[in-house]
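> The sequence isn't on hand, but the structure is:
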């Protein structure tokens, strides 16, 4: 009983540590600049001018459009390429496939910033600077290792008899993959979307170097420039941060529900 109480107390403490910054963000974003009350006190009013001013001055409308275009393009390519590449690695355990799989796994530990200089030169050479296709290419490249790792491990749990039954029915390998295997990958696909989607939405290291024009800025870069200009106006800064965080948090919570449901269904599979 004592151990259980200790675990509950520790869990509550961890939750409190994570919730407090969002609470301060909320209290600050709804306060007027001349409000003398403490940041720990929720105001008795809602000062929405902070949001309208932050949206206008930080050009968040354009930044949101850029983020969504980059996110959707990258996620679609990551899911399609990652699942197709993982299937032969999981099904055919040849020496070459094992080497390729180990290569992908080892690429997960390489920090992107360690190769920033040659990467920057490469992007300049191919004309990918300040372009959506260039930043999407970077996100796909650096998120594929973990995607292939997740898909390979999940496909390993799917019985091979399903493949053989589809082949006996006359399905080719590509048709068999899309009609039989891909529908079973919903749980791991939700995981991939959550992990890579949050990473891409919150990306700063690539965006700040490769999207330097104001019209191509993402939310993180736009907010960074906004912070530097209005760091004395806490209300505006807090409102801008809150608007940038709410969409990805909402999508994360929505997909997490399906992710947990998919894991529960997959636990009794085959």
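Noted; the coordinates are in hand. For clarity, every value in this text was computed on a predicted model and none was experimentally measured. Numbers count the residues shown, from 1 in each chain.
> only C-alpha atoms for contact and neighbour calcs from this point on.
Noted.
> Test my guess that residue 59 contacts residue 222.
Yes. Contact criterion C-alpha atoms under 8 Å: residue 59 and residue 222 qualify, at 7.3 Å.
> With neighbour numbers in mind, choose between the two.
residue 222 (24 against 18; other C-alpha atoms under 10 Å).
> For the more buried one, give me its contacts.
The contact partners of residue 222, by C-alpha atoms under 8 Å, 6 or more residues apart in numbering, come to 58-60, 63.
> Would you mind giving the secondary structure of it?
Recorded secondary structure, residue 222: helix (DSSP: H, G, I helix; E, B strand; the rest coil).
> next SSE after the host helix or strand of residue 24?
Following DSSP states H and E, one finds residue 24 within helix 2-29. Downstream of helix 2-29, the next assigned helix or strand under DSSP H and E is helix 49-57.
> buried sites along whichever strand or helix holds residue 87?
Assigned by DSSP H and E, residue 87 belongs to helix 60-91. Buried positions in helix 60-91, judged by neighbour count with 16 or more other C-alpha atoms under 10 Å: 60, 62-64, 66-67, 70-71, 73-75, 77-79, 82-87, 89-91.
> Check it against this one:
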């Protein structure tokens, strides 16, 4: 083996070791807080106060109380419905918008930036107008109203993300379909949509996670137990005079399980979508 090959192999091994060490550190910082959250969910107040790391007598009753005697299950369902349906509506509007911007240069060079600018503002500035509009439409304090708000709020970021994927598609594909007599909507639905399906899945998952985690709008727009989301209900747990941290931790763990399930099931499509085009 020549010295050059030995040097290259040494460089490869060095990069591999660095990548492994970086991954290990990332896993530690990701998993340790989650594992400790699970541990706290199995403690009573005295154990939490004492500062122990793992309970010698796990209190599974915390989980039972959260699942059977609290609004957490309904809140998780509300969050999941608002997140998924909101993401689906976002994609339904964002895909035609991104396609029009890329293919027809709709709005010139400034439309994409104009769409993104309100999304970058603090959400609190829009709370009062949104509440007034939902009250006018008789959608105040409803899950449907919150879902529509989530859908509209995330259109700018979805358009911004989808633009990069659509730019990767050769324009000759559109032109060939139009020569065969396909109209603009037929091209979008029959040609463009299947080609960017992995990107739609990836962006949809990102938007759904943003919706699932959202707190501020949900706090102001939902007041009844029938429409409140997980983040709102968890905040009410913290508002108790003597909060039971173990039950709050159990509720938090139960609340993030749907996200882990979604990420596990959709992992292949998420990775494929994020690597099939460039994200600007």
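Yep, that arrived. Note that the coordinates shown come from a computational prediction; the quantities given were computed from them, not determined experimentally.
> Which residue range of structure 2 does the helix holding residue 87 of structure 1 align onto?
Alignment of helix 60-91 of structure 1 against structure 2: residues 72-103, by TM-score structural alignment.
> Residue 48 of structure 2 and residue 238 of structure 2, how far apart?
15 Å (C-alpha to C-alpha, to the nearest Å).
> more crowded one of the two?
Per other C-alpha under 10 Å, whichever of residue 48 of structure 2 and residue 238 has more neighbours is residue 48, with 19 against 13.
> What about the residue nearest to the more buried one when sequence neighbours are not counted, how many residues nearby?
Among residues not flanking residue 48 of structure 2 along the chain, residue 40 sits closest, at 6.9 Å (C-alpha to C-alpha, 6 or more residues apart in numbering). By other C-alpha under 10 Å, 26 other residues sit near residue 40 of structure 2.
> Surely residue 40 of structure 2 is in contact with residue 252?
No. Taking contacts as C-alpha under 8 Å, residue 40 of structure 2 lies outside contact range of residue 252: 10.7 Å.
> How about residue 203 of structure 1, nearest residue that isn't a chain neighbour?
Per C-alpha to C-alpha, 6+ apart, closest to residue 203 of structure 1 is residue 220, 6.9 Å.
> which position in structure 1 aligns with residue 63 of structure 2?
Using TM-score structural alignment, the partner of residue 63 of structure 2 in structure 1 is residue 51.
> if I pick that match, what's in contact with it?
29, 236, 239-240, 243.
> May I see the ChimeraX selection of the buried members of the residues you listed?
Of the contacts of residue 51 of structure 1, the buried ones go into a single ChimeraX selection, burial set by 16+ other C-alpha under 10 Å:
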select :29,236,239,240,243
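> For the contacts of residue 51 of structure 1, which pairs are in contact in structure 2 too?
Among the contacts of residue 51 of structure 1, the contacts conserved in structure 2 (both residues aligned by TM-score structural alignment, their matches' C-alpha atoms under 8 Å) are 29, 236, 239-240.
> what about the strands in the stretch 101-250 of structure 2?
Counting by DSSP state E, counting those that start in this stretch, the stretch 101-250 of structure 2 has no strands to list.
> coming back round to it: make a markdown table from the contacts of residue 222 of structure 1 and add distance to residue 9 of structure 1 to it.
Output for the contacts of residue 222 of structure 1, formatted as a markdown table (distance: C-alpha to C-alpha, whole Å):
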| residue | distance to residue 9 of structure 1 |
| --- | --- |
| 58 | 41 |
| 59 | 43 |
| 60 | 40 |
| 63 | 40 |
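> what's the closest of those residues to residue 121 of structure 1?
Set against residue 121 of structure 1, the nearest of these by C-alpha to C-alpha is residue 63 (25.2 Å).
> re earlier: so of the kept ones among the contacts of residue 51 of structure 1, which ones are in helices?
Judged by DSSP state H, helices contain the following of these: 29, 236, 239-240.
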